[in-house]
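Peer 1: here is my input, please return the structure:
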Amino acid sequence: MSIVQASWQNKPLQPPVHSLPAPLMVNLTSFPKRFSSLHLTIKSLLLQDVRPDRVNLWLYQEDIKDLPENVRQLEGEGLTIVPVAKDSRSYKKLIPALTAFPDAFHVTADDDIYYRPDWLSTMVAGFSGDYREILCWRAHYLATRPDGQPKPYRKWYPKTEVRGPDPRLFFTSGAGVLFPPGSLPSTATDLSLALRLAPYADDLWWYTMARLNQSRITRVGNNPALINWPDSKAGSLWQFNKQAEHGNDSQLAALITHFRINL
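Peer 2: Predicted structure coming up:
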C-alpha cells in the first residue's frame, strides 16, 4: 500500500481552513504521459492538513478525454478540472489561474510529486502579511560571475539551505511556491511573450517576474528531498534545460536582454 493510499483511508473529515485573508488555490497541470500516476499526486494535495479553497487541475481541453477514472473520481473530493484552450505546456499551471483569480493566493505544484501533509500549511504559516514576499519550499541559489552576470545554470548552487529573503533564491515551482496577490507584475500573464522568451522554462519566467516586481523571495520548511513517483520523468524538460545552447542559459539570457534587468 502506498503512502497516499494509507493516508487516504485515514483522511480527516474536515481539515481546518487556512488563515490567509483571501482565497487559497493550489494549481497544477499535466498531460497524458503522466496520467497514470496523476491521481496519487492529487490525493496528496487533497490530504493536506489545511484546506485550500480550490485544487485546480488545468488541462489542455483535448487531453481531458484521456483522463483515467481514478482522477475524475477526485472531483467529488475537492478537485476542480479546468479546460484550457491552448496547450502552453507548463505555463498552463499558473497563467490561467492568475488571469481567472487575480486576487487569490496561488500555490504551484507538479504532477509527479508526493506532497507531505504539512506542505501547504508550512507555506501558509510563512506568510507575514507582506504581499510582495514569495514563499517557496525549495530553491537553487543563483551563482554570478565577477561582473554580476549569472554563471551557467549547471553551476548554480542546487537545493540551497539559504532561507532569505534573498533575491538570488531561484524557486522551483514544482516543489511548491506561494504567490500572494500582487507579488507578480501584470506582465506575468503575457503568455505570448513568455512562450517567445522562455518557451520551456516557466520557472525562469516566474523568477524574472518576481525580480521585476522587486518581490522578496523566502524559503520555508526543512528542505526535505522530493518524492517522485517511479517512471514519472516521461516528457520531463529537466535534461533539456541543462543544455547550454537551447536550455535554461539561453532562455535566461533572452529574459535578461528583453527586460534589461541585472540579476
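
Peer 1: hey, let's count contacts and neighbours off CA atoms from now on
Peer 2: Will do.

Peer 1: elements contacting the helix or strand containing Ser44?
Peer 2: Following DSSP states H and E, one finds Ser44 within helix 35-46. Applying 3 or more CA pairs under 8 Å, 6 or more residues apart in numbering; DSSP states H and E, one finds that helix 35-46 contacts helix 3-9, helix 69-72, strand 113-114.

Peer 1: could you also give me the structure for this next sequence, so I can compare it with the first?
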Amino acid sequence: MEINIRQWIVSVMILGALLIGGCAQQEATSQPPNLPTEPPVTAQAPDAFSNLPRLEGKAKVRMVIKGKPVIIEVDGTNAPITAGNFVDLVQRQVYDGSLFHRVVRTPQPFVAQGGDPQSKNPKADPQTFGTGGFIDPATGQERSIPLEITPEGAQSPVYGSPLQVARINQPPVLKHKRGAVAMARSQAPDSASSQFYFALSDLEFLDGNYAVFGQVLEGMDVVDGIQQRDRIDSAEVIEGLENLRSNNPSNGPS
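Peer 2: As a prediction, the model looks like this:
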C-alpha cells in the first residue's frame, strides 16, 4: 500500500509522539541528542552486550489477546539480541497481563504498541504507561538493548545506529511489513527495553530506524482488532526455546 505525501507526513508526526517519546520518561522530556556525523558501525555485538539474552535461530511465541491467539515467529538469525530479549521476557511472564497503551489507526493503520510492565499494575497512573521498561531483578536496573538491524547482504547486524545514520545504503533484512513485530524506543538508539509494537500496515519509512525482530504468522485478524487498553492474557514460547542463550542466572518469572 503506497502512502501519499500527506499521510506520510502525518505518520512521521505520529511516530515522533508514539515511539520516540514512548519508552523512557527522561528521554521524552529531554531535547533530542545531536547525532554524530560518522557514528561507529559495529559488525558484531560489543562485549557490553554480552550479558544480554540471545536467540540463535528462530522461535515461535503464542500470545493470547482477549482470549484469542496470535502466533509470532521471532527471528534470532537476523536480530539475535532483540529476539533473545523478547523471548527471555516472554519466559519471565513480563507480558502477561500488560496492556496495549497506544493504538493508532488514523489517518491510516499504523501500530499497536504495548509491553510496558507498569500497565500490569491496576493502581498505576495510566498517564505513565509508555514510559516504563523491564527492571532486571539481577541488577535492579532497567534492561536496555541496542538498536540492532541487519542490512541485506551483511553477515551480522549493525548496532547502535539507524542504517541511514550509519551510512548503510542497503535496506534491512527485516522490514516493517504488515504484521511485523518491532521494538519501541526513545530518541536514544540503544534504549529499547520491553515495549514492542505490531505494524498494522506496511510502514517502509520506519525501515532501518527501528528494530524488527518478528512477524505475525497467525492471528493477524486478532491484531487488527486490538483496541487501546486491551490486555495480553498470556504469552509463551511454543517452539525454539532451546535456541535461547542467556548469561543471566535469574532467568525466570518476575
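
Peer 1: superposed, what's their TM-score?
Peer 2: After superposition, the two chains reach a TM-score of 0.29 (TM-score structural alignment, normalised by the length of the second structure), with 131 aligned residues with a CA RMSD of 6.3 Å.

Peer 1: so of the helices and strands packed on helix 35-46 of the first structure, which one's packed in deepest?
Peer 2: Highest mean neighbour count of these: strand 113-114, a mean of 22 (counted as mean count of other CA atoms under 10 Å).

Peer 1: counting by contacts, list what it packs against.
Peer 2: Applying 3+ CA pairs under 8 Å, 6+ apart, one finds that strand 113-114 of the first structure contacts helix 35-46, strand 227-228.

Peer 1: just put the ones you listed in CSV and tack on distance to Gln251 of the first structure.
Peer 2: CSV is the format used below for those (distance: least, CA to CA, whole Å):
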stretch, distance to Gln251 of the first structure
helix 35-46, 28
strand 227-228, 26
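
Peer 1: how many neighbours does His258 of the first structure have?
Peer 2: For His258 of the first structure, the neighbour count with other CA atoms under 10 Å is 11.

Peer 1: buried ones in the host helix or strand of it?
Peer 2: Taking DSSP H and E as the criterion, His258 of the first structure maps to helix 248-259. Taking 16 or more other CA atoms under 10 Å as the neighbour-count basis, helix 248-259 of the first structure is seen to contain the buried residues Asn248, Asp249, Ser250, Gln251, Leu252, Leu255, Ile256.

Peer 1: compute the distance between the second one and Leu204 of the first structure, please.
Peer 2: I take that to be Asp249 of the first structure. Per CA to CA, to the nearest Å, Asp249 of the first structure is found 10 Å from Leu204 of the first structure.

Peer 1: same question for the fifth one.
Peer 2: When CA to CA is applied, the distance between Leu252 of the first structure and Leu204 of the first structure equals 7 Å.

Peer 1: and if you look at the fourth one?
Peer 2: For Gln251 of the first structure, the distance to Leu204 of the first structure equals 8 Å [CA to CA].

Peer 1: winner for burial among the helices and strands packed on strand 113-114 of the first structure?
Peer 2: Stretch with highest mean neighbour count among these: helix 35-46 (a mean of 22; mean count of other CA under 10 Å).

Peer 1: the inter-axis angle of the helix or strand following that one versus helix 35-46?
Peer 2: Note on helix 35-46 of the first structure: by DSSP H and E, the next helix or strand toward the C-terminus is strand 54-60. Relative orientation of strand 54-60 of the first structure versus helix 35-46 (axes from the mean of the first three to the mean of the last three CA atoms, to 10 degrees): 160 degrees.

Peer 1: which neighbouring elements make contact with strand 54-60 of the first structure?
Peer 2: For strand 54-60 of the first structure, the elements it packs on are strand 24-29, strand 79-84, judged by 3+ CA pairs under 8 Å, 6+ apart.

Peer 1: Ile135 of the second structure contacts Glu142, doesn't it?
Peer 2: Yes. Ile135 of the second structure is within contact range of Glu142, at 4.2 Å (criterion: CA atoms under 8 Å).

Peer 1: quick one: list the elements packing against whichever strand or helix holds Leu195 of the first structure.
Peer 2: In the assignment (DSSP H and E), Leu195 of the first structure maps to helix 191-197. If you count contacts as 3+ CA pairs under 8 Å, 6+ apart, helix 191-197 of the first structure packs onto helix 248-259.

Peer 1: the helix it packs on - contacts with which helices or strands?
Peer 2: The elements that helix 248-259 of the first structure packs onto, with contact taken as 3+ CA pairs under 8 Å, 6+ apart, are helix 191-197, helix 202-212.
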